[in-house]
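Peer 1: my questions concern the predicted model and sequence given below.
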Amino acid sequence: MARRTSYTAGTPNWVDLTTSDLAGAQAFYGAVFGWSTREVMPGFYSYFVDDDGAIVAGLAELNETQIARGMPPSWSMYVSVDDVAATADRARELGGTVVFGPEAIEETGALAAVADPQGAVVLLWQPAPFAGAEVVNGPGLWSWNDLQTPDPEVASPFYEALFGWTTAAIPGADGVYRTIGHEGRNIGGIMRAPAGVAHPYWTVYIGVAELDATLERIGAAGGQTLVEPMAVPAGRFAVTMDPQNAILCLVESHEYDD
């Protein structure tokens, strides 16, 4: 698989895990997906890398400020932008909130975290020069994202205006799910959150070749299956939780058969 060196503005480009136990997360994701880690900011940030040495995601430990705010272990999604400060300002104009930044990361890029009007947080990334995940969309790789929110139709306009996305209701879904399109292809979805979800959030999906076998590895490594495998037009998916309680979705797609 060819390695990516760039993402156009408005394209999701990176995911990372912020956790309460670095060693535990390294062991779990190594056992489940075969990932190893490469420290890039000593004591602060590492990359998950696959068997070929390609960068697939990020890993950081919850800091004192995040813990004080009650932030749980979680996966986050980033979207590539040309100007992080201007995009953060635009998020404010659209009714969102700037949660963090913008802040420059030396010799890497600049980031900010913004919350949509319903409170779901997405991160903005301006590459300089780090573009994001080097490989995507395959087994053991980041492959999809969904926004879990009480009202997909209400949430959609914010993202359409901020990133230039298009969203469309799935026929027959009764408003439960909308696809997200960008530059002629589907890149994610917006889903009506199940009852009991108190706060909207973005979910990260990792592709797998064999969903049932992956769920067995997750259980053996100390994780849990929260939603058993379900069939969708693209294949099957499941929702899991790692040992530190970060939610991670899996998707077994027909596109991975090759």
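Peer 2: Structure received. Values in this document were obtained by computation on a predicted structure and should not be read as measured data.
Peer 1: when you work out contacts or count neighbours from here on, use the C-alpha atoms and nothing else.
Peer 2: OK.
Peer 1: isn't residue 169 right up against residue 177?
Peer 2: Yes: between residue 169 and residue 177 there is a contact under CA atoms under 8 Å: 6.2 Å.
Peer 1: neighbour count winner among those two?
Peer 2: residue 177 (24 against 17; other CA atoms under 10 Å).
Peer 1: any idea how far residue 156 is from the more buried one?
Peer 2: 11 Å (CA to CA, to the nearest Å).
Peer 1: next one: residue 252
Peer 2: Here the criterion is CA to CA. By it, residue 252 lies 26 Å from residue 156.
Peer 1: between these two, which is the more surrounded one?
Peer 2: residue 252 (27 against 21).
Peer 1: list the residues that contact that one.
Peer 2: 207, 208, 209, 210, 211, 235, 236, 237 (CA atoms under 8 Å, 6 or more residues apart in numbering).
Peer 1: which one (most neighbours) among those residues?
Peer 2: Neighbour max across these (other CA under 10 Å) = residue 208, 25 neighbours.
Peer 1: against residue 136, how distant is it?
Peer 2: 12 Å.
Peer 1: re earlier: between residue 177 and residue 156, what contacts are shared?
Peer 2: Joint contacts of residue 177 and residue 156 (CA under 8 Å, 6+ apart) are residue 190.
Peer 1: about what we covered before: ok, of the contacts of residue 252, which one's closest to residue 33?
Peer 2: residue 208 (8.7 Å; CA to CA).
Peer 1: okay, the closest one and residue 15: tell me how far apart.
Peer 2: The value you get for residue 208 to residue 15, if CA to CA is used, is 17 Å.
Peer 1: from what I can see residue 35 touches residue 29, true?
Peer 2: Yes: contact criterion CA under 8 Å: residue 35 and residue 29 qualify, at 6.0 Å.
Peer 1: second structure follows, compare the two:
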Amino acid sequence: MMPHDSTHGIGTPFWIETLQPNVSEAVEFYGQLFGWTVDDPGADDSVLVARLDGRRVAGIAQAPDAVPATWLIHVRVDDTDASIAEAQAAGGSCLLPSLERGSGGRVAILADPSGIPFCVNDGQSAKGVEVAGETNTWSMASLHSPDGRASQRFYGALFDWELHEVSGAPFSRWSLDGHTIGLLSDAGDAPAHWAVNIAISDADTTAALAVSLGGTVVLEPFDTESHRNVVVADPAGAVLACSAAVD
């Protein structure tokens, strides 16, 4: 599994956040599933900060009305409003206009030409994850797209991402300035989405625990060459991929 690039430069995915209809239920679920604790955000921010051993790992926020529970990646940009215009010019759309975030900067939810949502954030003071690639933290972002060429054009135009084929693998690799920042694979029969992947120690244990906490198993544990994986959904339906490295 590739580690997430934690430099948080412009064009880099730097934060993950789940939108939830019931924030307290989500806090309870992820606290027991991954051992996360949650900060009080204070009066100036509506996003709860989840931590593992005191380090920032994710955000948990109230979903706007009629928005289903989901996980989103955040990409750092120079100017959120400019990114909205650039995304629209490249065939994407704006799902939620830019909003001031208490932690600094403006945040917007965009969609690529296939309708896959993601966030942009121009706050240089906005804090990203403090740890990635370790057990119970964000490990990878993978775009499951119905049109790889359209995705390559869009994200290349918006963020200067480059796409590289991986010999013998069913996915390609996104890079920025020579650093790997994610993957691209064919969505196939699955819904198109940005998959947030969490590193775990045991896929079967995670699957059983998710169910016991009121979640569901979307994709039963399965093996790849280097990992045992499972896809789960929390009680509100937000989907999360989880992978355990195989020795």
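Peer 2: Perfect, I can see it now. Small disclaimer: the values here were computed from a predicted structure and weren't measured.
Peer 1: equivalent range in the first structure for stretch 85-98 of the second structure?
Peer 2: Using TM-score structural alignment, stretch 85-98 of the second structure lines up with residues 89-102 of the first structure.
Peer 1: what's the end-to-end length of that stretch?
Peer 2: Stretch 89-102 of the first structure: ends 10 Å apart by CA to CA.
Peer 1: ditto for stretch 170-190 of the first structure
Peer 2: Stretch 170-190 of the first structure: ends 10 Å apart by CA to CA.
Peer 1: from the chain's centroid, how far away is it?
Peer 2: 16 Å (CA atoms, centre = their mean, to the nearest Å).
Peer 1: what comes up buried for it?
Peer 2: By neighbour count on 16 or more other CA atoms under 10 Å, the buried set for stretch 170-190 of the first structure is 175, 176, 177, 178, 179, 180, 181, 182, 187, 188, 189, 190.
Peer 1: let's have these in TSV, adding secondary structure and distance to residue 55 of the first structure.
Peer 2: Shown next, in TSV, are those (DSSP: H, G, I helix; E, B strand; the rest coil; distance: CA to CA, whole Å):
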residue	secondary structure	distance to residue 55 of the first structure
175	coil	36
176	coil	34
177	strand	31
178	strand	30
179	strand	27
180	strand	25
181	strand	25
182	strand	23
187	strand	20
188	strand	21
189	strand	24
190	strand	27
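Peer 1: can I get these in CSV with distance to residue 141 of the first structure?
Peer 2: As requested, those are exported to CSV (distance: CA to CA, whole Å):
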residue, distance to residue 141 of the first structure
175, 29
176, 26
177, 23
178, 23
179, 20
180, 19
181, 20
182, 20
187, 14
188, 15
189, 18
190, 21
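Peer 1: out of those residues, who's nearest residue 23 of the first structure?
Peer 2: When those are compared for distance to residue 23 of the first structure (CA to CA), residue 188 comes out closest, at 30.3 Å.
Peer 1: contacts only, for the residue mapped onto that closest one from the second structure.
Peer 2: Structural alignment (TM-score structural alignment) places residue 188 of the first structure against residue 182 in the second structure. Residue 182 of the second structure is in contact with 4, 140, 141, 142, 143, 173, 174, 175, counting by CA under 8 Å, 6+ apart.
Peer 1: which one of those residues is nearest to residue 107 of the second structure?
Peer 2: residue 141 (18.9 Å).
Peer 1: secondary structure element for the counterpart of the closest one in the first structure?
Peer 2: Under the alignment (TM-score structural alignment), residue 141 of the second structure maps onto residue 145 of the first structure. Assessed by DSSP states H and E, residue 145 of the first structure sits inside strand 142-149.
Peer 1: which other helices and strands contact the helix or strand following that strand?
Peer 2: Downstream of strand 142-149 of the first structure, the first helix or strand assigned by DSSP H and E is helix 152-163. On a contact count with 3 or more CA pairs under 8 Å, 6 or more residues apart in numbering; DSSP states H and E, helix 152-163 of the first structure meets helix 84-93, strand 166-169, strand 185-192.
Peer 1: now tabulate these in TSV and tack on distance to residue 101 of the first structure.
Peer 2: Shown next, in TSV, are those (distance: least, CA to CA, whole Å):
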stretch	distance to residue 101 of the first structure
helix 84-93	8
strand 166-169	26
strand 185-192	25
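Peer 1: to residue 19 of the first structure, which of these lies closest?
Peer 2: That would be strand 185-192 among these, by CA to CA, at 23.9 Å.
Peer 1: what's the end-to-end length of stretch 215-232 of the second structure?
Peer 2: Termini of stretch 215-232 of the second structure sit 7 Å apart (CA to CA).
Peer 1: hang on, I meant stretch 163-178 of the first structure
Peer 2: Taking CA to CA, the first and last residues of stretch 163-178 of the first structure lie 16 Å apart.
Peer 1: same question for stretch 105-125 of the first structure.
Peer 2: End-to-end distance (CA to CA), stretch 105-125 of the first structure: 10 Å.
Peer 1: buried ones in that stretch?
Peer 2: 109-118, 120-125.
Peer 1: which of those sit farthest apart?
Peer 2: Top of the distance list for those (CA to CA): 109 and 118, 27.4 Å.
Peer 1: against residue 33 of the second structure, how distant is whatever residue of the second structure lines up with residue 221 of the first structure?
Peer 2: Under the alignment (TM-score structural alignment), residue 221 of the first structure maps onto residue 213 of the second structure. To residue 33 of the second structure, residue 213 of the second structure is 8 Å away according to CA to CA.
Peer 1: the two: who's more crowded?
Peer 2: Using other CA under 10 Å, the more surrounded residue of residue 213 of the second structure and residue 33 is residue 33, with 18 against 15.
Peer 1: does that one belong to a helix or a strand, and which?
Peer 2: Here residue 33 of the second structure is assigned to helix 23-34, by DSSP H and E.
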